[in-house]
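J.: This is the structure alone, sequence omitted:
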């Protein structure tokens, strides 16, 4: 009889281990946006040609790095500051 191997759930890992990759639905919840908006932001590019929201693929799964989520939030904050400066 073959032994079954179990993969530990991410909640069972050390509490200090920060997740590095998120599924689209998870990133959408974190950012408070819809899946459609996330896909749109991944397709859109900044003036320098980089995507507004970076993603990676693992097999057929599209994932968002934790660093990309932080960069996207910083980009939105920067755009808001620029818009405020123009309005003033």
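T.: In hand now; what should we look at? The model shown is predicted, which means the values in this text are computed figures rather than measured ones.

J.: alpha carbons only for contacts and neighbour counts from here, please
T.: Will do.

J.: which one's the longest strand in the protein?
T.: strand 61-65 (DSSP state E).

J.: Relative to the whole chain's centre, how far out is the one helix or strand residue 77 maps to?
T.: Using DSSP states H and E, residue 77 falls within helix 66-87. Centre-to-centre, helix 66-87 and its host chain are 15 Å apart (C-alpha atoms, centre = their mean, to the nearest Å).

J.: Second structure follows, compare the two:
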């Protein structure tokens, strides 16, 4: 990712990701630690998740019948 693209990206807190996915914060932490939600930035002791990573996770989670 280029520096310009990184500046344009929207980053979400774990709480915001949990609200968007309608799951608990612990579920989001598990997704991060298991590598299912990637890439994730670590800022100090907290995490920031690019909105594009959340969208990619949702698209990859669709079950087709």
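T.: Arrived safely, thanks for sending. None of these values were measured; they are calculated from a predicted model.

J.: Quick check: TM-score for this pair?
T.: The TM-score (TM-score structural alignment, normalised by the length of the second structure) is 0.74; 57 aligned residues with a C-alpha RMSD of 1.7 Å.

J.: related to what we said a few turns ago, now do the helix holding residue 77 of the first structure and strand 61-65, the angle between them.
T.: Relative orientation of helix 66-87 of the first structure and strand 61-65, computed by axes from the mean of the first three to the mean of the last three C-alpha atoms, to 10 degrees: 60 degrees.

J.: who are the neighbours in contact with residue 54 of the first structure?
T.: 42, 64-65, 68 (C-alpha atoms under 8 Å, 6 or more residues apart in numbering).

J.: what about it, is that helix, strand or coil?
T.: coil (DSSP: H, G, I helix; E, B strand; the rest coil).

J.: need the next SSE after the host helix or strand of residue 6 of the second structure, C-terminal direction.
T.: According to DSSP H and E, residue 6 of the second structure maps onto helix 3-8. Counting by DSSP H and E, the next helix or strand C-terminal to helix 3-8 of the second structure is strand 11-12.

J.: Trace that following strand over to the first structure and give me the residue numbers.
T.: Aligned using TM-score structural alignment, strand 11-12 of the second structure spans residues 21-22 in the first structure.

J.: quick one: which of the contacts of residue 54 of the first structure is nearest to residue 27 of the first structure?
T.: The closest of the contacts of residue 54 of the first structure to residue 27 of the first structure turns out to be residue 64 (C-alpha to C-alpha; 6.8 Å).

J.: Spatially central residue in the second structure, please.
T.: Geometric centre of the second structure, nearest residue: residue 49, 3.9 Å, by C-alpha atoms, centre = their mean.

J.: That one -> the first structure?
T.: Using TM-score structural alignment as the criterion, residue 49 of the second structure maps onto residue 64 of the first structure.

J.: mean offset of the longest strand of the first structure relative to the second structure (after superposition)
T.: Mean deviation of strand 61-65 of the first structure relative to the second structure after superposition (mean C-alpha distance after the TM-score superposition for the first structure): 1.0 Å.

J.: Noted, bye for now.
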